[in-house]
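S.K.: here's my sequence, what's the structure:
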Amino acid sequence: MKFSKLIKMAVSSVLANKVRSFLTMLGIIIGISSVIALVGMGQGTKQDVASKISSLGTNLITVNIMGRRSVTVTTAELNELKKKPGIKDIAPSASQGSVTVKSGSSSKSTSTSIEGCVPSSATIRKLGVSNGRFINQDDVDSRYRVAVIGTDAADTLFGSTDIIGEEINVNGSIFSIVGVLATQGGSGQDSPDDKIIIPLSVAQRLFKISTIRTFYVEAEDENSVSEAKAYLQIFLNNKFSSDSTGSTNYRIMDQSTLLATATSTSDSMTTMLSGVAAISLLVGGIGIMNIMLVSVIERTREIGIRKAIGAKRMTILIQFLLESAGISTFGGILGVLGGYVAAYVMKTFFNTSVVISTNVVLMAFLFSVVVGVVFGVYPANKASKLSPIEALRFE
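M.R.: Prediction:
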């Protein structure tokens, strides 16, 4: 029998039971859609993170002090560090998470992160303002209670970003808003769009923070990053001795380190989520095998008649394999369409960045076809081995 005729027979068999075939495909459809959408979301997140990290500049170094609180870094020491070759400027920071902030003109409130900054934070960390101004040196020296607010926090508290001169209440202290940060994207309290920035000196007094545990270093240029990190390493090694386990009490990260960490985390999450989605494909494969076994039982007499009039075992085997492959192929096509629809929904309604790769789509589709073939082997083999005499006796 011609191969083209076998294909037509397989397609006709699949279409003869549309509802059953669709329900059989459902596991494949869900699996393919999930893999495409989740991998696309992971790739989109990776690109967003890489873009945001790159936008901060390739010469930014972040230092976090951990461990014992009795040993600290002072402002005087940071000023001395600024004189080292390769180091252009340093901006200390002090932050407090999950602080309840209320708007002065209404009863609206939000829980967000408050960060104490110095004027150089704006240039070192690329913290631009879309309205008003940033913290200046006079604010820090005089401990003025002024604030620069992120766009998301502004929308939550006031429903607008045109709020220069408005007041907010932070832990019972009233702050006047002097600026609104430019939108940078992201979500959560650590997002610049959701945080509130006040003078460093005010933050230290308000939250009783007497130490500097985070500071940002701007190297002269990208080529000076290694030199600047070397001086920071020497300074911090002299300042903080290793603990009993040999680990240090500080962490130095440049943009390449942050990017590698973020990429690794994103890849791990994408792999894990894709693995979960791939389980649906396996479940779909089991469903195909079950239905094909039922089909073999239902068509036992048909198989017997065909064998009795000369149909070869290989012909029967190929037909049933084509049927199972057809189900998984149709399911794969619908799954790909479902993946694109899911990506569109995530982009449009959830503001999630999704990047769908053609390679991922092709691999997911081919995997669905392979699943259909693999799980169709046993039913097809069983059908091809039926004895025509026994098959014709089957009721």
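S.K.: going forward, measure contacts between C-alpha atoms and count neighbours the same way
M.R.: Noted.
S.K.: where do the helices of the stretch 201-350 of the chain begin and end?
M.R.: 225-239, 255-298, 300-308, 313-350 (DSSP state H, counting those that start in this stretch).
S.K.: tabulate these (JSON lines), appending mean neighbour count and distance to Ile53.
M.R.: As requested, the helices of the stretch 201-350 of the chain are exported to JSON lines (neighbours: other CA atoms under 10 Å; distance: least, CA to CA, whole Å):
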{"stretch": "helix 225-239", "mean neighbour count": "16", "distance to Ile53": "15"}
{"stretch": "helix 255-298", "mean neighbour count": "18", "distance to Ile53": "6"}
{"stretch": "helix 300-308", "mean neighbour count": "19", "distance to Ile53": "64"}
{"stretch": "helix 313-350", "mean neighbour count": "21", "distance to Ile53": "21"}
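S.K.: redo those helices as a markdown table? Include distance to Thr45.
M.R.: As requested, the helices of the stretch 201-350 of the chain are arranged in a markdown table below (distance: least, CA to CA, whole Å):
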| stretch | distance to Thr45 |
| --- | --- |
| helix 225-239 | 26 |
| helix 255-298 | 7 |
| helix 300-308 | 52 |
| helix 313-350 | 12 |
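S.K.: next up, for comparison:
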Amino acid sequence: MKFVNLFKIAIAAIKRNKMRSFLTMLGIVIGVGAVITMLAIGQGSNESIKSSIASMGTNLINVMPASRNKGGVQQGRTSSQTLKEKDVAYLKKNSTLLEAVSPGMKGSGQVVYGSNNWPTEISGGNEEYAQIKKYEISTGRFYNSQEIKTAAKVCVLGQTVVENVFGVGVDPIGESIRFDNIPFKVIGTFKEKGNNTFGQDQDDMILAPYSTIMKRITRETHLRDIVISAKDENQIDEASSEIETLLRESHKLKDAEDNDFEIRTQDELISNFGSISEMMLVLLGSISAISLVVGGIGIMNIMYVSVTERTREIGLRLAIGGKGKDILMQFLLEAILLSVLGGLLV
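M.R.: The predicted structure is shown next:
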């Protein structure tokens, strides 16, 4: 039989059982739709994570104290006091691949203004901190090097703190707030950044000179971390190696001694989250593929019923000279048409 005739017969068979054919195609529609939706969600999530991390700066490098092991017990980074102000000065003086270097301090508590209060955290850095972290000034100004030297009680607020402490649309410049019973003068506000990759509100923060936080809030002599931006995002690995070399020199570590600090880059974060996203993508694709398999089984069952119903027709075709392969091609073509039509409906 000619292919055109087989095609016409397949179309006629589908038209004869419109409802059954529609329900069969519906299984394919649901299966293909599930695959497309799940893959789109997985891919979109992956791109969103990469974009969120990249928004913090693709040339960002974080140096943190290494976890301490005392008596066989892991003490954690917070108990480690390996990073000092002299390390920041040493990196600035001797590095060739670093654009900006800032100490990092952090504390948490209640910010109070009049009868309003809000639980938040206060971060500290030098005059290059906002540049490294990609924070932009909305109103007012950023603190300067003189205010850092004198441990001035000045701060810049994120929009979440402004809205919850002062109210929406209120300009807080020049006002005084209290954090941990320490008065701070508001000299600026940041533009809104939104949530980061981990779902943390990047606008729920106060930024002050790191020296102020060290002397007046945490009362610590060591740094929580060091934040760095490389000159070229294509030289992140080289910059990381340079940082490691310089910090080992600054800490006077011997060749046999392990680093007492850890270096993390945005590339590592993107790689780690990318691996997780790819696993989720495969998992979602596998789950949605089950719907497609179910749709295929539906077509198989319908074709089995169709063959059973049309045994007389098949016998007649064989009696007048039809071949087995022609009969097989006829039903196979019907199954293909049902699948294609179902896919086109998505």
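S.K.: if we can go back for a sec, quick one, which of the helices of the stretch 201-350 of the first structure is nearest to Gly104 of the first structure?
M.R.: Gly104 of the first structure lies closest, by CA to CA, to one member of those: helix 313-350, at 30.5 Å.
S.K.: so how far is the lengthiest strand in the first structure off the chain centroid?
M.R.: Secondary structure of the first structure per DSSP state E: the longest strand is strand 87-103. Centre-to-centre, strand 87-103 of the first structure and its host chain are 25 Å apart (CA atoms, centre = their mean, to the nearest Å).
S.K.: my guess is Ile288 of the first structure contacts Val374. True?
M.R.: No. Judged on CA atoms under 8 Å, Ile288 of the first structure makes no contact with Val374 at a distance of 10.0 Å.
S.K.: ok, back up a step: so for Pro192 of the first structure, which of the helices of the stretch 201-350 of the first structure sits nearest?
M.R.: When these are compared by CA to CA, helix 255-298 sits nearest Pro192 of the first structure, at 16.8 Å.
S.K.: what's the match for Val294 of the second structure in the first structure?
M.R.: Aligned against the first structure by TM-score structural alignment, Val294 of the second structure finds its counterpart in Val283.
S.K.: whoops, Ser241 of the second structure was the one
M.R.: Matched across to the first structure, Ser241 of the second structure falls on Ala230, judged by TM-score structural alignment.
S.K.: same question, Met280 of the second structure
M.R.: In the first structure, Met280 of the second structure lines up with Met269, judged by TM-score structural alignment.
S.K.: leaving aside the residues next to it on the chain, what's closest to that match?
M.R.: The spatial neighbour of Met269 of the first structure that comes closest, neighbours along the chain excluded (CA to CA, 6 or more residues apart in numbering), is Gly42 at 7.4 Å.
S.K.: and the one you found, how far is that from Ile32 of the first structure?
M.R.: Summarising the geometry, the distance separating Gly42 of the first structure from Ile32 of the first structure, computed by CA to CA, to the nearest Å, is 15 Å.
S.K.: higher neighbour count, the two?
M.R.: Neighbours per residue (other CA atoms under 10 Å) separate Gly42 of the first structure from Ile32, with Ile32 holding more: 32 against 26.
S.K.: which residues touch that one?
M.R.: Ala277, Ala278, Leu281, Gly332, Gly335, Val336, Gly338, Gly339, Ala364, Phe365, Ser368 (CA atoms under 8 Å, 6 or more residues apart in numbering).
S.K.: one more: Leu321 of the first structure?
M.R.: Shown in contact with Leu321 of the first structure (CA under 8 Å, 6+ apart): Val373, Gly376, Val377, Ala380.
S.K.: quick one, what contacts the match of Val294 of the second structure?
M.R.: Going by CA under 8 Å, 6+ apart, Val283 of the first structure touches Gly27, Ile28.
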